[in-house]
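Undergrad: How does the following fold in three dimensions:
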Amino acid sequence: MSTDARELSAAEKIKDESRFLRGNIGEELQQDSASFGKESIALLKFHGTYQQDDRDIRIERKKAGLDKAFSCMVRCRIPGGRMTAEQLVAQLDLCDELGNATLKITTRQTLQLHGILKSDLRETIHRINKINLSTLAACGDVNRNIMCCPAKRVGTVHEELQRLSQELTVALAPQTRGYHELWVTDLETGEKTLEGGGPPTKEEEPLYGPRYLPRKFKIGIALPEDNCIDIYTQDLGFLAVVREGKVIGYNVSVGGGMGMTPSAAKTFPALAQRMAFARPEQVVDVAKAVIGVQRDFGNREDRKVARMKYLIADWGIEKFRSKVEEYFGEALADCTEDDVHGFDDHMGWQEQGDGLWSYGLNVENGRLYDNDQVQLKAAFRAIAAELNPAIRLTSHQSIIFCDIQPEQKDRLLEIIRAHGVRLSEDTSNVRRWSMACVGLPTCGLSVTESERIMPKFMDQLEGPLAKLGMSHEKFTVRMTGCPNGCARPYNADLALVGQTKGKYRVFAGGALLGTRLNYQYKEKVAEADVPSELIAVFAAFKANRQDNETMGDFCARVGRDELERMAEEAPKP
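TA: Here you go, the predicted structure:
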């Protein structure tokens, strides 16, 4: 049955009638109301922004007869997390002048602003474009920010990966003129372009078409020895195959995705499957072929099962590969034996190979802020002004300062310390390898706390881990306020996922390398009981691990029931 013959979801109809993402956004931007209508909210995602409200004061405002405290989250598109110090400072300016005074490093190596009022939205996105960044396709049913190992290294391998992330970003970007009309042109020239200037031609979106994709789409590029971008959680992954210091091609994986709805058995998290090998010159067209298959065969009736992982689960990897080859125009080679076997979070000092250094600074949960104890924003402003480093953002919500001269190393650390910021070397492993989504109060999907409570949990875990002699252990602890999985919880060693108000599902048995899904260990764990539940798992691991076994490997080996028994019996610190 053709897509046109089926009943489209409401979201598909909105896209279909949007005039290539224009909709009524222009008209609504000129209105005095504090919020957008339903259709514009859906389309604004493609432009890089979500409408949200402050859920902490919903009840208070409702009692006072007031509407919700609406604002927008604005997310940038920053391929591979690469940006300049000047761009970072400009983003800090925006969060101070138009946002809620904080800036968030995301789990996809980009930045997002919170608290942007509707009346300031056009100025915000316009200013982002003025610093040669963009918000186009940072959200929405298109290819989103492309992840790539951010490490700065001399040599062709890292340069090739980072070049590819930029090439793919350009090749897979939506072509609609609507974005420029809404956010760029009118502010620069004063032209009256907000109404869209008439219906565009269908040729405006040669890759996506007028309905774009059935659901969001994510791409990552990694190295076998360094899966720092979690390649198997991506819809489409390119794992570099290197021979004699040269990238000869990529093992292509397809069908990753973290989101699920526990009440709907038809939904599930999935790791990508290895599909085929592509030579460097084939990669862009292979990506377009994969997107084309998802565009034409992905589910447009039910958004819960619209991600590409569900199409692959339905078809099987062989049928999917065959269809990709049909769209590509020729058969592809099989994957090589190369696969993920390492993970570097790039924290601390690392040599670049050109006589310069990079310093990775752990930023807890990616939140940049200033208060009486810690001044992260002020520290970054000072570093930018004095040292002007290249900036790289990591998939663990942290930052790398690049191109540091040997004689500047001490000065960089002095600036960081002077602003009350903890160095990566002074950060515990459990905190360093943890991350959390935004959660409450702004995310409309969150049912529990996430980012705001994760530091408290870390405080409560560090002491017991030290008493167990396990401070040196490396394992991931990830937390999300809902099952949508923005912090990639379902392949973590341990994870906390919001289930209902104040209660979490606990997952165990993933892997630091990101190559294995975990399982649900417990459910409806009260917020106050989370630390003790995790400490019991640590104690069970300490008492029952095999030689050189990791936390995730141990949990996967023993399974849920045995882990629960061991956790009850193990002596607690």
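
Undergrad: alpha carbons only for contacts and neighbour counts from here, please
TA: Will do.

Undergrad: Please compute how far stretch 301-310 lies from its chain's middle.
TA: With Cα atoms, centre = their mean, to the nearest Å as the basis, stretch 301-310 stands 19 Å off its chain's centre.

Undergrad: Show the end-to-end separation of that stretch, please.
TA: 13 Å (Cα to Cα, to the nearest Å).

Undergrad: ok, and what's touching it?
TA: 6-9, 214-217, 235, 254-257, 260-261, 266-267, 270, 272, 294, 298-300 (Cα atoms under 8 Å, 6 or more residues apart in numbering).

Undergrad: mind listing what's buried in the helix or strand hosting residue 121?
TA: Secondary-structure assignment from DSSP states H and E places residue 121 in helix 118-130. Neighbour counts over helix 118-130 (16 or more other Cα atoms under 10 Å) mark 118-129 as buried.

Undergrad: What of stretch 79-99?
TA: In stretch 79-99, counting by 16+ other Cα under 10 Å, buried: 79-96, 98-99.

Undergrad: Can you tell me what sits against it?
TA: 101-103, 108-110, 113-117, 120, 124, 128, 131, 133, 145-150, 162, 165-166, 169, 377, 380-381, 384, 388-394.

Undergrad: What about these, which are in helices?
TA: 120, 124, 128, 162, 165-166, 169, 377, 380-381, 384 (DSSP state H).

Undergrad: Could you also give me the structure for this second sequence? I'd like to compare it with the first:
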Amino acid sequence: MSDTKSPYIVEGKLADNERLKAESRHLRGTIEQDLKDPLTGGFTADNFQLIRFHGMYQQDDRDIRAERTKQKLEPLHNVMLRARLPGGVCNPEQWLAIDKFADEYTMYGSIRLTTRQTFQFHGVLKPNIKLMHQTLNSVGIDSIATAGDVNRNVLCTSNPVESEVHQQAYDWATKISEHLLPKTRAYAEIWLNGEKVETTDQEPILGDTYLPRKFKTTVVIPPQNDVDVHANDLNFVAIAENGKLVGFNVLVGGGLAMTHGDKTTFPRKADDFGFIPLEHTLAVAEAVVTTQRDWGNRVNRKNAKTKYTLERVGVDNFRAEVEKRAGVTFAESKPYEFTSRGDRIGWVEGIDGKFHLTLFIENGRILDYPGKTLKTGCREIAKIHKGDFRMTANQNLIVAG
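TA: This is a model prediction of the structure:
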């Protein structure tokens, strides 16, 4: 990390989450012991928080909560898993594996598409959690860092109409996601029965206590703003010339969340730092993340996101630090325009002459309903489809060529 005596460090008693991360042995905690405990269906103490870094949230079935309390039973603990799918792209083989697991091992049988451009399983009981991770791993999917104080699933404009630029932008979304991932082997050790190697984990980008708060990154292709640049910490706005991606305008510090009645919290639009050519993309992404890592508020989590850091230290100071760390100078932003943020439902012809079908998925929930066998229909498409599926930030599904 940078000099901890920086005037931009917030002094004071650290939030308890900082203790939790520092003591977690790089996100291991005692999760493995909890998995072996037959007396509870849940995770205890710190592990309740730590499993978020592995892509899961502990929940319970609230519909039967009162009844179980009457019976002197603990709540019916289960987990929700959010997968890591940069840009929301998955192939038919992956879709079929997702569909099968949802059918056989979740309480609700559904696949839930989310505004983070990925899918979630809901209602997975503790005995099936390892199987869930191993099933996803068998088809090249994981859930590393889709929750917790890390860089979350990287979004990318999913409309394939401008397919050549989209493919290039998607490739960068994948590179950014991989570059900013935690380097700890905890995920592989715990869920995939990975070999426990006696080494000291290093987290050169995220640091040993990871980020002060969750961090969200997007790659967006104008004129579509489906991923919503002003709701995210770090945004790469694709700039194309003659149909080729040449670089990105970088927008930092967006976020719409606020706490009602707390005037220290507020929504904030992202600031435009300027233009960078493609070769500086990963260096700039890393520099923004490490600056937020070092300057972000670790005392008050309600003010820990990047938008509050920029507001506190000043946009110019934050930008200058990013330039210093990345070894680049932002050029003047290139012109671009956003004209829409919704999905184009139905058939759309791409510039390659192929047609793509965008399906409206109400509330992102893929399940069979009376007279509308949505989940079965998607499964049957996956059995014959030669292209891919693209989940959108509006919780819809594109069957793409």
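
Undergrad: What is the nearest of the ones in helices among the contacts of stretch 79-99 of structure 1 to residue 539 of structure 1?
TA: Nearest to residue 539 of structure 1 among those, counting by Cα to Cα, is residue 377 at 38.0 Å.

Undergrad: Turn the ones in helices among the contacts of stretch 79-99 of structure 1 into CSV, including distance to residue 45 of structure 1.
TA: Listed next are these as CSV, based on distance: Cα to Cα, whole Å:
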residue, distance to residue 45 of structure 1
120, 16
124, 15
128, 16
162, 26
165, 22
166, 21
169, 17
377, 27
380, 29
381, 30
384, 31
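
Undergrad: Span of stretch 217-227 of structure 2 from start to end?
TA: 10 Å.

Undergrad: What of stretch 337-354 of structure 2?
TA: The first-to-last residue distance of stretch 337-354 of structure 2 comes to 26 Å (Cα to Cα).

Undergrad: Tell me which residues of it come out buried.
TA: 341, 343-344, 348, 350.

Undergrad: Please apply the same query to stretch 553-565 of structure 1.
TA: Result for stretch 553-565 of structure 1 [16+ other Cα under 10 Å]: buried residues 553-556, 559-560, 563-564.

Undergrad: quick one: it aligns where in structure 2?
TA: Aligning stretch 553-565 of structure 1 against structure 2 (TM-score structural alignment) gives no matching residues.

Undergrad: quick one, strands of the stretch 251-400 of structure 2?
TA: Here the stretch 251-400 of structure 2 has its strands, by DSSP state E, counting those that start in this stretch, at 271-277, 346-349, 355-359, 365-366, 368-369, 372-373, 388-391, 397-400.

Undergrad: Tell me which of the ones you listed approaches residue 190 of structure 2 most closely.
TA: strand 388-391 (28.2 Å).

Undergrad: in structure 1, what residues pair with that closest one?
TA: Against structure 1, strand 388-391 of structure 2 falls on residues 390-393 (TM-score structural alignment).

Undergrad: Residues touching the matching stretch, excluding its own?
TA: 80-85, 88, 105, 109-110, 150-151, 399-403.

Undergrad: In structure 2, point out the residues matching stretch 459-474 of structure 1.
TA: By TM-score structural alignment, stretch 459-474 of structure 1 lines up with nothing in structure 2.

Undergrad: what do you get for stretch 370-381 of structure 1?
TA: So stretch 370-381 of structure 1 is aligned with residues 368-379, judged by TM-score structural alignment.

Undergrad: Show me how far the matching stretch is from its chain's centre.
TA: The answer for stretch 368-379 of structure 2 is 27 Å, by Cα atoms, centre = their mean.

Undergrad: Please apply the same query to stretch 238-257 of structure 2.
TA: Offset of stretch 238-257 of structure 2 from its chain centre (Cα atoms, centre = their mean): 18 Å.
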